[in-house]
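Chemist: next one to model:
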Amino acid sequence: MKVLILSDSHGLTTELLEIQERHKDEVDMMFHCGDSELSSNSKELISFKGVKGNCDFGSDLPNEIIEDLGGITLYMTHGHLYNVKMTLMSLKYRAMETSAKIACYGHSHIANAEMIDDVLLINPGSIRLPVMRKQKTYAILELENNVANVTFYEVNGQEFPELSKSFTLN
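Modeler: Alright, predicted model coming up:
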């Protein structure tokens, strides 16, 4: 199973449509980790399962989504409700409460994938305002058996191998 994960697009529309079009035949699902600043029924978000971010004022999107990915549970939230700019521990504990092996989040705009206590935490970065690097990024998660491959891409579709990693899920 393959899923596209992006976050913090902050009003971008053309880029969202381009990314969807580029990967629509390659991925099974698309997730937006919040701060789209678009209506939940906008054409740019129609292909995404999304959550509400701190800049999504008046949005009817949920604060969290729990999704079964072929037997592996994924938890998604924006991150502001879990203080992810300071620590990932609250997010990790929430993922564990939901029996999730994978937690996707945004908010910090820092692209990263890391394993903490058997929970894979993925922040796809921001396709508009990246932090700690100039590359505007999103990610594709590929699950095969108990292996999770996280590949990062720049907004133009070019792979960003310095961030890409593989993990074994227990």
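Chemist: can we go C-alpha only for contacts and neighbour counts from here?
Modeler: Will do.
Chemist: which residues of this structure fall in strands?
Modeler: 2-6, 29-32, 49-50, 64-69, 72-77, 102-104, 112-116, 119-123, 137-144, 147-154, 165-168 (DSSP state E).
Chemist: can you put the ones you listed in JSON lines and add mean neighbour count and distance to Leu16?
Modeler: Converted to JSON lines, the strands of the chain look like this (neighbours: other C-alpha atoms under 10 Å; distance: least, C-alpha to C-alpha, whole Å):
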{"stretch": "strand 2-6", "mean neighbour count": "24", "distance to Leu16": "9"}
{"stretch": "strand 29-32", "mean neighbour count": "22", "distance to Leu16": "10"}
{"stretch": "strand 49-50", "mean neighbour count": "23", "distance to Leu16": "13"}
{"stretch": "strand 64-69", "mean neighbour count": "15", "distance to Leu16": "20"}
{"stretch": "strand 72-77", "mean neighbour count": "22", "distance to Leu16": "19"}
{"stretch": "strand 102-104", "mean neighbour count": "25", "distance to Leu16": "18"}
{"stretch": "strand 112-116", "mean neighbour count": "17", "distance to Leu16": "20"}
{"stretch": "strand 119-123", "mean neighbour count": "23", "distance to Leu16": "17"}
{"stretch": "strand 137-144", "mean neighbour count": "23", "distance to Leu16": "11"}
{"stretch": "strand 147-154", "mean neighbour count": "21", "distance to Leu16": "12"}
{"stretch": "strand 165-168", "mean neighbour count": "15", "distance to Leu16": "24"}
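Chemist: Serialize the ones you listed to JSON lines and add fields for distance to Thr87.
Modeler: Output for the strands of the chain, formatted as JSON lines (distance: least, C-alpha to C-alpha, whole Å):
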{"stretch": "strand 2-6", "distance to Thr87": "20"}
{"stretch": "strand 29-32", "distance to Thr87": "21"}
{"stretch": "strand 49-50", "distance to Thr87": "23"}
{"stretch": "strand 64-69", "distance to Thr87": "18"}
{"stretch": "strand 72-77", "distance to Thr87": "15"}
{"stretch": "strand 102-104", "distance to Thr87": "14"}
{"stretch": "strand 112-116", "distance to Thr87": "12"}
{"stretch": "strand 119-123", "distance to Thr87": "12"}
{"stretch": "strand 137-144", "distance to Thr87": "21"}
{"stretch": "strand 147-154", "distance to Thr87": "21"}
{"stretch": "strand 165-168", "distance to Thr87": "21"}
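Chemist: I have a second one here; can you model it like the first so I can compare?
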Amino acid sequence: MRILIVSDSHGEEKLLHRIVEREGADHVIHCGDFCTDRDRLPRTSLTVVRGNCDWEPVPEEEYWDGGKWRFLVVHGHLHQVKTSLLPVRYRAEELGARIACFGHSHYPLCEQLGDVLLINPGSITQPRGFAHPTFAVLETESESRVRVSYFTPDGAAVPERGGIFDWKPAP
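Modeler: Predicted coordinates for the structure are as follows:
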């Protein structure tokens, strides 16, 4: 399974649509601050949450079951992700999620804390503390392994981010 993870597109609908079309993912996760009308988001298999700059009535927190993998999706502003990753990790554990996707800081990171893989795809429009705008692609390689890769909006690989992560998925 191939999952596209984006965040903080801040109204750049055309760019978001180009990325979604080019990547051809099985599912798209948008971690908020899309800053457009909900009906202008790509029409695809999509999980989306509201960020601190959004006005549309979408949930502030969602979970998505992708096969044997449960994902927690939040924007991050309500979980203090600019200060610590522990609140979002603990929330993922409460929900039985093995992967937590969030945005808000505009800084790409991929880190495993305990049994939870934390993914911030960065921002496709306004990077902070990182040289490039970014998004992430998660690919399941087996029932116990995922690969996370980062790219710039034009599709260039960002090899200094991502990696391969192993553990047993929740039953």
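Chemist: that older thread, which of the strands of the first structure sits closest to Asn83 of the first structure?
Modeler: Closest approach to Asn83 of the first structure among those is made by strand 72-77 (11.4 Å; C-alpha to C-alpha).
Chemist: the closest one aligns to what range in the second structure?
Modeler: Strand 72-77 of the first structure lines up with residues 69-74 of the second structure when matched by TM-score structural alignment.
Chemist: the matching stretch against the first structure, how far on average?
Modeler: Its aligned residues in the first structure lie a mean 0.7 Å from stretch 69-74 of the second structure after superposition (mean C-alpha distance after the TM-score superposition for the first structure).
Chemist: what sits up against that stretch?
Modeler: Under the contact criterion C-alpha atoms under 8 Å, 6 or more residues apart in numbering, stretch 69-74 of the second structure has outside partners 29, 31-32, 47-51, 60-65, 92, 95-103, 169-170.
Chemist: for the aligned partner of Leu45 of the first structure in the second structure, what are its contacts?
Modeler: In the second structure, the residue matched to Leu45 of the first structure (TM-score structural alignment) is Pro42. Counting by C-alpha under 8 Å, 6+ apart, Pro42 of the second structure makes contact with Leu16, His17, Val20.
Chemist: let me see the contact set for Ile164 of the second structure.
Modeler: Residues in contact with Ile164 of the second structure (C-alpha under 8 Å, 6+ apart) are Arg145, Val146, Arg147, Val148.
Chemist: from those, which two are the most distant?
Modeler: Greatest spatial distance among those (C-alpha to C-alpha): Arg145 and Val148, at 10.1 Å.
Chemist: list the contacts for Ser40 of the first structure?
Modeler: Neighbour list for Ser40 of the first structure: Ile46, Gly50, Ser59, Asp60, Leu61 [criterion: C-alpha under 8 Å, 6+ apart].
Chemist: right, and the second one touches Asp35 too?
Modeler: No - with contact taken as C-alpha atoms under 8 Å, Gly50 of the first structure and Asp35 are classed as non-touching, separated by 9.5 Å.
Chemist: buried ones in stretch 38-55 of the second structure?
Modeler: Buried residues in stretch 38-55 of the second structure, defined by neighbour count with 16 or more other C-alpha atoms under 10 Å: Leu41, Pro42, Leu46, Thr47, Val48, Val49, Arg50, Gly51, Asp54.
Chemist: now do the same contact list for the first one.
Modeler: With C-alpha under 8 Å, 6+ apart as the criterion, the residues that contact Leu41 of the second structure are Glu13, His17.
Chemist: for stretch 36-44 of the first structure, the distance to its chain's centre please.
Modeler: Centroid separation between stretch 36-44 of the first structure and its chain, computed with C-alpha atoms, centre = their mean, to the nearest Å, is 16 Å.
Chemist: show me which of the buried residues of stretch 38-55 of the second structure is closest to Lys82 of the second structure.
Modeler: Among the buried residues of stretch 38-55 of the second structure, Gly51 lies closest to Lys82 of the second structure (C-alpha to C-alpha), at 14.0 Å.
Chemist: so what's the closest one up against?
Modeler: Contacts of Gly51 of the second structure (C-alpha under 8 Å, 6+ apart): Cys31, Gly32, Asp33, Phe34, Glu60, Val74, His75, Gly76, His77, His104.
Chemist: ok, 7 Å please
Modeler: Counting by C-alpha atoms under 7 Å, 6 or more residues apart in numbering, Gly51 of the second structure makes contact with Gly32, Asp33, His75.
Chemist: my guess is the second one meets Asp8, correct?
Modeler: Yes - using C-alpha atoms under 7 Å as the test, Asp33 of the second structure is close enough to Asp8 to be in contact (4.7 Å).
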